[in-house]
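1. Give me coordinates for this.
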Amino acid sequence: MPSDNSYVNIAAYKFITFNDTVEKRPQFRALCEELDLKGTILLSPEGINLFLAGLRESIDRFLAWLRSDERFADIEVKESYSDRQPFNRMLVKLKREIITMKNPLIQPEKGRAPAVDAKTLKRWLDQGHDDAGKPVVMVDTRNAFEVDVGTFNNTIDYRLEKFSEFPEVIAQHKDDLSGKTVVTFCTGGIRCEKAAIHMQNIGFDSVYQLDGGILKYFEEVGGEHYTGDCFVFDYRTALNPKLEATATVQCFACRAVVTPREQLSPYYIPGKSCPHCRKEMREPAQAA
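-> Here you go, the predicted model:
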């Protein structure tokens, strides 16, 4: 159980028409500064995406204010806890998209792709098929370095460098997924929601998004059918299925994820280098 001094970390998003972002931005910033919250809020004509941390009372006051806007009254929030503030500053940014896909035809507000909740997905994975008897295929929509920290067993990983690559890649593999039920997933739900809608738009007839992403799955059913941890974009780097911070870190120099085993390497110098840096430095010399 978190203590009274624990920081509450929240992640939330909602696709909704949000045309007054310029006017709202200073209000968001002022309230977060007043409540001593830190993190990042993205405001876009297609909605909102946020990662914030603060003490319980401050988080509750922020959410009450946000939900007083009827557009965000039903926004769903995922929570975890930490013993210190995971963010260094507070940013409120205006963006064209709250998650960049470079596909303006994606408008989740006009209709979501079907979602599968964590308990139902676990049951499907337990039995090896969905309720209609079709085999279930998991498609990871995250970037390759995130997947390397942990993912669902037997998942399809297209080694994406950035999410905007997804539309082209999934089109190339459409025939491979024919006759199967596809479940897209990501950290918190936002990327897999856009991905599933895009897949519907190009003709996939049985595709779901994992509602709430990996973090909601951990919260509701734990880590069954999942190997490793879940990368998160703050100082904790990764959370285990109990939503606890792990010993995994990110290299300050090259931003690679450094596992506990890799931290034993003499090339791992906190704040300066890691084995991944060393490998990158060696490769040109070896090629020569």
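
2. going forward, measure contacts and count neighbours with C-alpha atoms only.
-> OK.

3. Around the nearest residue to Gly150 once chain neighbours are set aside, how many other residues sit close by?
-> Nearest-residue entry for Gly150: Gly228, 4.0 Å, with adjacent residues in sequence omitted and distances by Cα to Cα, 6 or more residues apart in numbering. Gly228: 17 surrounding residues under other Cα atoms under 10 Å.

4. Repeat that for Lys14.
-> Neighbours of Lys14 under the rule other Cα under 10 Å: 20.

5. Looks like the residue nearest to Gly150 contacts Glu146 (just checking).
-> No - contact criterion Cα atoms under 8 Å: Gly228 and Glu146 do not qualify, at 10.8 Å.

6. Just give me the residue closest to the centre of this structure.
-> Thr187 (2.8 Å; Cα atoms, centre = their mean).

7. For Glu220, see how far away that residue is.
-> Thr187 sits 14 Å away from Glu220, going by Cα to Cα, to the nearest Å.

8. what do you get for Asp205?
-> Shown here: Asp205 relative to Glu220, a distance of 27 Å by Cα to Cα.

9. now do Gly189
-> Distance from Gly189 to Glu220, counting by Cα to Cα: 14 Å.

10. for Lys279, same thing?
-> 39 Å.

11. residues touching Gly111, list them.
-> By Cα atoms under 8 Å, 6 or more residues apart in numbering, no residues touch Gly111.

12. Burial check on the residue lying closest to Ile99 once chain neighbours are set aside, number of neighbours?
-> Counting by Cα to Cα, 6+ apart, Arg191 is the residue found nearest to Ile99 once chain neighbours are left out, at 6.8 Å. For Arg191, the neighbour count with other Cα under 10 Å is 23.

13. Now Arg191: which helix or strand?
-> According to DSSP states H and E, Arg191 maps onto helix 190-201.

14. Before we compare anything, build this one as well:
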Amino acid sequence: MTSTWRIAALYRFATFDDPEAIQADLAKLCCGLKVKGTLLLAREGINGTIAGTPQAIDAVIAHIRTLPGCEALELKFADADHAPFHRLKVKVKAEIVTLGEPDLDPAHNHGVHVDPADWNALIAQDDVIVIDTRNGYEVDCGTFEGAIDPKTPSFADFPAWFDAFRQTWDPAAPAPKVAMFCTGGIRCEKSTALLKARGVEEVFHLKGGILNYLESVPQDESLWRGECFVFDERVAVGHGLSQGTHALCRGCRMPVSEADRASPLYVEGVACPRCHDSRSDDQKARYAERQRQAARALELGIDHVGASLSPKPPREA
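-> Prediction:
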């Protein structure tokens, strides 16, 4: 079957003096082209995931590229044979990726981009600290060999974690180099702005994130271990962006491994070992009914809102 929907995940740190004016024009364009999904705007730039016909997506991307500082928009495309979103949201926020530090200037004061081809050599250096800027449940699916896991529940917890971590550095020793990475690049790019604002000079981040690395670097040369959690219906991917083995728990919307799904606490569409004991019987009954309806819709060949995981902007958002 030929795919009829083009999905575009995008972001760009830029300087928008009037994001509300951008919001109005962008929402009008997307509505007219029947584009669905979510776009977040702030004074620091734009972030989001949208879907529509290839022609409609091309038109929206062309418009976004005309915005101040957005010529070099970071983009990832995918195709789908069904509508991945049910509505359009174009919102103005304090930040396009919530770090709780709205006064940072990632458009102008960020670390050095490192291409995937050069990443292995950088993180192999003895004086480089490698930090995974993603949430703990994402790191559980996979990470780079030797990377530090902050075990943060959300990206907004990263500044406090880093400030505490920095206290462990030897003040008498030269400041280390810091290399950071995330799924698609937005969180690690903003993290470098945070570290630069904290006075850390030599800061690097993986251009295009893990997804760019997995797509670009041959598996036999890779330092990646495990799978990469993604915020769409694939749940997780491996090298070459091949489909991963993780599924999604519909009870807590967290990734579940093959081992998790073998547990007696895993009930498809209802609960997993992570959330089984924190969900009430009433909640489990409602989730089970939702799962029954989704399964029935699949049998009948019709769409069901709860049947699949809709792609979302990175949590980064």
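
15. TM-score of the superposition?
-> Here the TM-score for the pair of chains, by TM-score structural alignment, normalised by the length of structure 1, is 0.84; 274 aligned residues with a Cα RMSD of 2.5 Å.

16. returning to what we had before: against structure 2, where does the helix holding Arg191 of structure 1 fall?
-> Under TM-score structural alignment, helix 190-201 of structure 1 corresponds to residues 186-197 of structure 2.

17. Give the equivalent position in structure 2 for Arg25 of structure 1.
-> So, by TM-score structural alignment, Arg25 of structure 1 is matched to Gln23.

18. Tell me the helices and strands packed up against the helix or strand encompassing its match.
-> Assigned by DSSP H and E, Gln23 of structure 2 falls within helix 19-32. In terms of contacts (3 or more Cα pairs under 8 Å, 6 or more residues apart in numbering; DSSP states H and E), helix 19-32 of structure 2 is packed against strand 36-42, helix 54-65, strand 88-92.

19. so where do the strands sit in the stretch 101-250 of structure 1?
-> With DSSP state E, counting those that start in this stretch as the criterion, the stretch 101-250 of structure 1 has strands at 115-116, 136-140, 150-152, 156-157, 181-185, 207-210, 226-228, 230-231, 238-239, 249-250.

20. one step back: touching, the match of Arg25 of structure 1 and Leu67? I think so.
-> No - the pair Gln23 of structure 2 / Leu67 is not scored as a contact, 11.3 Å apart, by Cα under 8 Å.

21. Give me the more crowded residue out of these two.
-> Between Gln23 of structure 2 and Leu67, Gln23 has the larger neighbour count (other Cα under 10 Å), namely 19 against 15.

22. Who are the contact partners of the more buried one?
-> Contacts for Gln23 of structure 2 (Cα under 8 Å, 6+ apart) come out as 41, 90-92.

23. Okay, it and Phe13 of structure 2: tell me how far apart.
-> Gln23 of structure 2 is 16 Å from Phe13 of structure 2, by Cα to Cα.

24. Counterpart of Arg71 of structure 1 over in structure 2?
-> Checking TM-score structural alignment: Arg71 of structure 1 goes with Gly69.

25. Check Arg112 of structure 1 too.
-> Using TM-score structural alignment, the equivalent of Arg112 of structure 1 in structure 2 is His110.

26. Confirm for me that that match is in contact with Ile186.
-> No - between His110 of structure 2 and Ile186 there is no contact under Cα under 8 Å: 11.2 Å.

27. any idea how far stretch 13-22 of structure 2 is from the chain center?
-> Distance of stretch 13-22 of structure 2 from the chain centroid (Cα atoms, centre = their mean, to the nearest Å) equals 22 Å.

28. My error: substitute stretch 60-68 of structure 1 in the last question.
-> Counting by Cα atoms, centre = their mean, stretch 60-68 of structure 1 is centred 22 Å from the centre of its parent chain.

29. got the buried residues for it?
-> When burial is assessed from 16 or more other Cα atoms under 10 Å, stretch 60-68 of structure 1 yields the following buried residues: 62, 66.

30. Touching it from outside, list them.
-> Outside stretch 60-68 of structure 1, the residues that touch it by Cα under 8 Å, 6+ apart are 31-32, 35, 72-75.

31. give me that answer again for 10 Å
-> 8, 10, 28, 31-32, 35, 37, 52, 54, 56, 58-59, 72-75, 77 (Cα atoms under 10 Å, 6 or more residues apart in numbering).

32. Aligned against structure 2, show me the partner of Asp36 of structure 1.
-> Match for Asp36 of structure 1 (TM-score structural alignment): Lys34.

33. which residues touch that match?
-> So Lys34 of structure 2 contacts 28, 51-53, 56-57, 87-88 (Cα under 10 Å, 6+ apart).

34. picking that back up, so Gly189 and Glu220 of structure 1 - more neighbours on which side?
-> More neighbours surround Gly189 than the other of Gly189 of structure 1 and Glu220, with 24 against 14 (other Cα under 10 Å).

35. Would you map the helices across the stretch 151-288 of structure 1?
-> Taking DSSP state H, counting those that start in this stretch to define them, one finds helices in the stretch 151-288 of structure 1 at 166-172, 190-201, 213-221, 275-287.

36. Check which helices and strands the first one sits against.
-> What that stands for is helix 166-172 of structure 1. helix 190-201 (3 or more Cα pairs under 10 Å, 6 or more residues apart in numbering; DSSP states H and E).

37. Just want the angle from the helix it packs on to strand 136-140.
-> 120 degrees (axes from the mean of the first three to the mean of the last three Cα atoms, to 10 degrees).

38. Tell me which residues of helix 190-201 of structure 1 come out buried.
-> So, applying 16+ other Cα under 10 Å, buried residues of helix 190-201 of structure 1: 190-200.

39. on that earlier part again, what subset of the contacts of stretch 60-68 of structure 1 is buried?
-> When these are checked against 16+ other Cα under 10 Å, the ones flagged as buried are 8, 10, 28, 32, 37, 52, 54, 56, 58-59, 72, 77.

40. Distance to Val232 of structure 1 added to those, as TSV?
-> TSV is the format used below for those (distance: Cα to Cα, whole Å):
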residue	distance to Val232 of structure 1
Val8	15
Ile10	12
Phe28	23
Cys32	21
Leu37	18
Leu52	12
Gly54	17
Arg56	20
Ser58	22
Ile59	19
Phe72	24
Val77	15
